[in-house]
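> Need the 3D shape of this:
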Amino acid sequence: MYKNPRIGGFPRDRRLCYFAPAMRFHAFVVLASLVLCLSLPLRAAESSVDPFAPYLTGRPPEILRDVPDNSPPPEGVSVRRVVFRSRENAEIFAVIVTPKTAGPHPGMLVLHGGGGSAEIDKAIAWGQRGYVAVAPDLPGIANPQKLTETKGRWNTMKYGEGRYVASPDATASLLFDAVLSAMQSLYLLRVQPDVDTKRIGVVGISWGGYMTTMVCGLAGDQVRAGFAIFGCGFYELTSQQPTLLKMPLEERERWLRDLDAGRRAPGIKAVFFTAGAANDFFFWPPAVQATLDAIPGTKNHLFAPNANHKVPLPGGTVFPKASSDPFVPTPFQPFPTPSGSKANWLAMEVPYFDYYLNGKGQPLPVVTVEKENNPLSARFDIASPRPIAKVEVYWSLPGDWMKRNWQALPISKLSDDRFEVSFPTEAAEGADWFVVASDDRPVTVSSDFMHIGKPAKTPEHPAP
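Just a heads-up that it's a prediction; the model follows:
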C-alpha cells in the first residue's frame, strides 16, 4: 500500500511512500517528468532568473483612483473600491473592506475562480467577521467581459486565451498578470491601517485555488494561513495534460517551471489546507496530492467522494437555508447578509482561519494512515480535539476521474481514535482509497490519497 496512485500508467516505487516529504516530492516529479515528457530539466543555457523576482518587492501598488458606488453600505464595515497600477500601465480593480471595530485585525486576501471577478460579497463577509479583506480582479483568470475597471491587454482577448504561453518567457502569459495582481493585492492588504501583518490569510477557489497556492509559495512568511479550494499545482497531472502537450517542449518546460503552482509549493511557509473533489473535471486527485507532498510545513486536506467541483460534506458547500425567523447574530454570520455561498465557498473556512489567525476555537482533525504489510487491510488514526461525528473510507477501481464510483466500506473501530478497514480482493490489482472524517463543528478532513496494488493507466479526460 502506498501513496500517489499513478503517473502515466507506471507503478510508483512503494518505498517512495516512506521517504521524507521533500524526497518523496522530488521522486514524484522525476517520474512524472519521464512518463509525461512535460517537466524535463531546463537546458543549462536558459536563464534561471525567476520572472517574478523584480516584482516581489513587498511594496504596495500605486492607487490610481477610487471607484464610486451607489449601493447601500453593508453593516459593520467600510468598503473602498480602488483601481491600482500593475505592470505596463495595466489597471486592476480591487475592493478593500475594513471592520468598523477597533483593530488590529487579521487580513484576508480573497481570490476568485475562473470566469469570475473580484469577490466583493465574500470580502464583505470576512470584514463583518473582523478581518480586513482585499478582493481583486485577476486578469487571465477573470472573464474579460466582467472587467469594467480592470484594463490591459486581456480586454481584447476571449476568456481562457493567453494562459498557456511562455515565449519568450513566462511574462507573456496572462497568468503572469493574474499572479502579479494577486501579489500586489497582498502587498496592498498588508499596508492597510489596523492590519496585523503576522496574521494574513489567503483563500481562493478553482483557478483561485491555484492562485492561492502560487501566492503562498511566492510570499513565504508573509502569509500565515492558506486555504485552496479545488485548485492546486502539477498541471501535467490534471485535465490540462493535452493542452500542455500542444506547447513546444522548451516553452512547456518554462511554463511549468515558472507558472505551475506545484513548483512554487516548496516555498509555502503558511499552514495550508486544500479541499479537493475526487471526481473533479479539472484538478485530479494525483495533482492535489502531489501539491500537498511538495508543501514542507503544516498542511491538511479533504477529498470529497463522488463530487465534481463541490464538497457536499459537513462544513463544505452545503449551507443551511435562510430562516424566516428573526435574525440571530453568530460568529459565523454576524450580520444578515451576505450569507451562505455568497459569504464563503466552504463553511469550514471560518473555523479554520479563526483558529490560525485569531487563536479562537480548535485545530482541525488529522488523519494518519499506518504502514501495513497486508495490501488489503489498513489501519488509521484520527487525532481530533473534538468528537468525531462520522468516519468513512471510500475506494474505487481505476478509470476516468469524473466517472469514478467511490464506494464506502465497513470500518472497525479499534479504539476512540484508531480504526481498521479491509478491502475487497478485486482491489489487489489496483485501487485508490481515502478516509473522510467529520467532527461536530462541523468540519471534514481526509487521509492522504492512497493506492493499493499495481496501478493501471488512467484514461485521459479531455481538457475543458
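
> CA atoms for contacts and neighbours, from now on please.
Will do.

> just so I have it, where are all the strands in the stretch 301-450 of the chain?
Counting by DSSP state E, counting those that start in this stretch, the stretch 301-450 of the chain has these strands, from start to end: 366-369, 377-383, 388-396, 407-409, 411-413, 418-422, 431-439, 444-446, 450-452.

> To Trp255, which of those strands lies closest?
Checking the strands of the stretch 301-450 of the chain against Trp255 by C-alpha to C-alpha gives strand 450-452 as the closest, at 28.8 Å.

> I'd say Asn300 and Val288 touch.
No - counting by C-alpha atoms under 8 Å, Asn300 sits too far from Val288 to count as a contact (11.5 Å).

> just so I have it, where are all the helices in the stretch 101-250 of the chain?
Taking DSSP state H, counting those that start in this stretch as the test, the helices found in the stretch 101-250 of the chain are 120-128, 174-190, 207-219, 241-245, 249-259.

> list the contacts for the closest residue to Gly204 other than its chain neighbours?
Take Gly204 and drop its neighbours on the chain: the residue closest to it by C-alpha to C-alpha, 6 or more residues apart in numbering is Leu111, 4.5 Å away. If you count contacts by C-alpha atoms under 8 Å, 6 or more residues apart in numbering, Leu111 has them with 118-119, 135-136, 138, 182, 202-205, 208-209, 211-212.

> again with Val203
For Val203, the set of contacting residues under the criterion of C-alpha under 8 Å, 6+ apart consists of Met108, Leu109, Val110, Leu111, Gly209, Thr212, Gly226, Phe227, Ala228, Ile229.

> Would you point out which residue is most central in the chain?
Taking C-alpha atoms, centre = their mean, the centroid of the chain lies closest to Ala228, which sits 2.1 Å from it.

> please give me the structure for this one as well, since I'd like to look at both together:
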Amino acid sequence: MILADEPLAKPRDTVHVGDELSARAKLSRAALDSVPEIFPAESLQVEGVKAFFYRGLDHKRQPTRVFAYYGVPALDESKRHGKLPAMVLIHGGGGTAFDRWVKVWNARGYAAIAMDLCGCVPVGAYGKWERHDHPGPRGWDASFEQLADPIEDQWTFQAVSAVKLAHSLIRSYPEVDADRIGVTGISWGGYLTCIVAGTDPRYQFAVPVYGCGFLGKNSAWLPAFEKLGAEQAKLWLSQWDPSVYLPQVKMPMLWVNGTNDFAYPMDSWQKSTRLSQGTNELCLRVRMPHGHGPAGEDPEEIHVFANSKLRDGKPLALITDQGLDGDSAWATFKSDVPIIKAELNYTLDTGRWQERKWEQMPVAFDGSTGRVSSPIPGGTTVCYFNLFDDRQCAVSSSHLER
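Take a look at the predicted model:
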C-alpha cells in the first residue's frame, strides 16, 4: 500500500482524563483507538518505504506531529496471499525512526512502522537529529526534568501514546492483519515496550531488547535518581518505571539482553521478567553488545519468535523448569526443533553486574528427555543455561545465584 500525502483519517478528539487518575490509568486510556491524521513529508522520502508525519497528542496545549516510516514487503500484489503480519518498532535513546529497521522486517515478509519519539526527523547524526516544527517533549533522560509538568505532558506519556497511535494507524491499513501485530523496542525503546505491553493489549506479543524495569534498584540511571533526590525519584519511579506496568501484561514476551549490559543489568532484568502474567521467554547472550543495527535489530531469536506467534513458524525452545541439586544445576526443556548445543554460563565474581566476567562451558543434554544438567564450577556465584537450536537461536534459563 502507498500512503496518500493527504490525511487518511480525521483524528478523534484528543484524550482528556481526570487528574485524579494515576499515570497507569491515564496511559491505558490515552490514544488507544485513535487513527491519527497523516501529513506529508516529501523532503524525507527514501527508497523502499513511505515517510510521513502523523498527529500526536497535544503537548502543553499545542498540537504535535510524529515522524514515521512505513513499509511493506516488495511483493507483487498478485503474489501476496492474504493480509500481512506487522511489527511496530520503537527506537532507543539517541535514535529516531530508522528506515533500515523497517526494511529488515519487510524482507522477512512483515509490514512495519517505525516512529520518532522525541520530536525529531532522521536528519543529522545519532543523538543529534534535527527537531521539526511540531515536536513534543525531549526524551529519555530529559524526562527526569519534567516531573512538575502534568502527567500528559511528560515524555513517557507522550512517547507511549505516540506508539499507540502508530499501532492504531498500521492496524487500520487494509493490507495488514490487525490480529497479527507484534511490538519490539531497543534500550529506551525496550523500556517503552514494557509499558506499551502493559497498556495496549491489542498486540500478540512484545519483545523488549535490553530495556526493563526497576531502574531505581539498579540501572545506568542511579546517579540521575540520586541527583533528583529521594522524593522526586520516588515520584518518577511510581509514574514511569516499567515495574508499575508489567503486572498488567498478559501477552507473550521475549526478553533479550546481554550479561554485561551497561544500562539494564541482570538483577533488574530478572525482576522484570517475572512480573508479566503472560509467558516469558529469555534470551541472555554472554556479553551481547548494546545498540541498534545488528545487535538490537537483527537477532534471529526475535524473528523466530515473531514467526511462531504471527505465522506458522516453529517456536523457540521453552525452558519448563530449573533448579539446583547440591553442586549441580539442571533445567528441563521442550523443543519442536533439534537442540544442538547447551552451555553453562557462570561467573565467579560479585559486585557490579556490568563488570562481572562470564565463562562458558559446554554441558551434556538429553534431547529425548528434554533435560540439561551440569556440575557447577567451584566458586561460582551466578549461573544459567543457554540452549542453542539448529537455527542458532539461544534460549536461556533464569539465572541462579549461589
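
> Out of the contacts of Val203 of the first structure, which are shared with the second structure?
The subset of those whose aligned counterparts are also in contact in the second structure, taking both residues aligned by TM-score structural alignment, their matches' C-alpha atoms under 8 Å, comprises Met108, Leu109, Val110, Leu111, Gly209, Thr212, Gly226, Phe227, Ala228, Ile229.

> any idea how far the alignment partner in the second structure of the fourth one is from Trp129 of the second structure?
What it means is Leu111 of the first structure. The equivalent of Leu111 of the first structure in the second structure is Ile90 (alignment by TM-score structural alignment). From Ile90 of the second structure across to Trp129 of the second structure, the span is 16 Å (C-alpha to C-alpha, to the nearest Å).

> Then Ser335 of the second structure?
For Ser335 of the second structure, the distance to Trp129 of the second structure equals 44 Å [C-alpha to C-alpha].

> And for whatever residue of the second structure lines up with Ala125 of the first structure, the neighbour number?
Under the alignment defined by TM-score structural alignment, Ala125 of the first structure is paired with Val104 of the second structure. With neighbours defined by other C-alpha atoms under 10 Å, the count for Val104 of the second structure comes to 16.

> Which of the residues in stretch 223-231 of the first structure are classified as buried?
Neighbour-count burial for stretch 223-231 of the first structure flags Val223, Arg224, Ala225, Gly226, Phe227, Ala228, Ile229, Phe230, Gly231 (criterion: 16 or more other C-alpha atoms under 10 Å).

> and the last one, what pairs with it in the second structure?
Read that as Gly231 of the first structure. Taking TM-score structural alignment, Gly231 of the first structure has Gly211 as its aligned residue in the second structure.

> Need the counterpart of Asp448 of the first structure in the second structure.
Using TM-score structural alignment, Asp448 of the first structure sits opposite Ser398 in the second structure.

> The match of Gly231 of the first structure and Tyr264 touch, don't they?
Yes - A contact is recorded between Gly211 of the second structure and Tyr264 when judged using C-alpha under 8 Å, the distance being 6.1 Å.

> surely the residue nearest to the centre of the first structure meets Thr212?
Yes - applying C-alpha under 8 Å, one finds Ala228 of the first structure in contact with Thr212, separated by 5.8 Å.

> any shared contact partners between these two?
With contacts defined as C-alpha under 8 Å, 6+ apart, the residues adjacent to both Ala228 of the first structure and Thr212 are Val203, Gly204.

> ok, the residue mapped onto His303 of the second structure from the first structure to Pro296 of the first structure distance?
His303 of the second structure maps onto Val350 of the first structure when the alignment is built from TM-score structural alignment. Taking C-alpha to C-alpha as the measure, Val350 of the first structure falls 24 Å from Pro296 of the first structure.

> ok, now Glu372 of the first structure?
Distance, Glu372 of the first structure to Pro296 of the first structure, using C-alpha to C-alpha: 25 Å.

> Please say which of these two ends up with more neighbours.
For Glu372 of the first structure versus Pro296, neighbours defined as other C-alpha under 10 Å are more numerous around Pro296 (18 against 12).

> Redo the strands of the stretch 301-450 of the first structure as TSV? Include mean neighbour count and distance to Asp169 of the first structure.
Conversion of the strands of the stretch 301-450 of the first structure to TSV gives the following (neighbours: other C-alpha atoms under 10 Å; distance: least, C-alpha to C-alpha, whole Å):
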stretch	mean neighbour count	distance to Asp169 of the first structure
strand 366-369	19	41
strand 377-383	18	45
strand 388-396	18	41
strand 407-409	15	45
strand 411-413	13	51
strand 418-422	17	49
strand 431-439	23	38
strand 444-446	27	38
strand 450-452	23	37
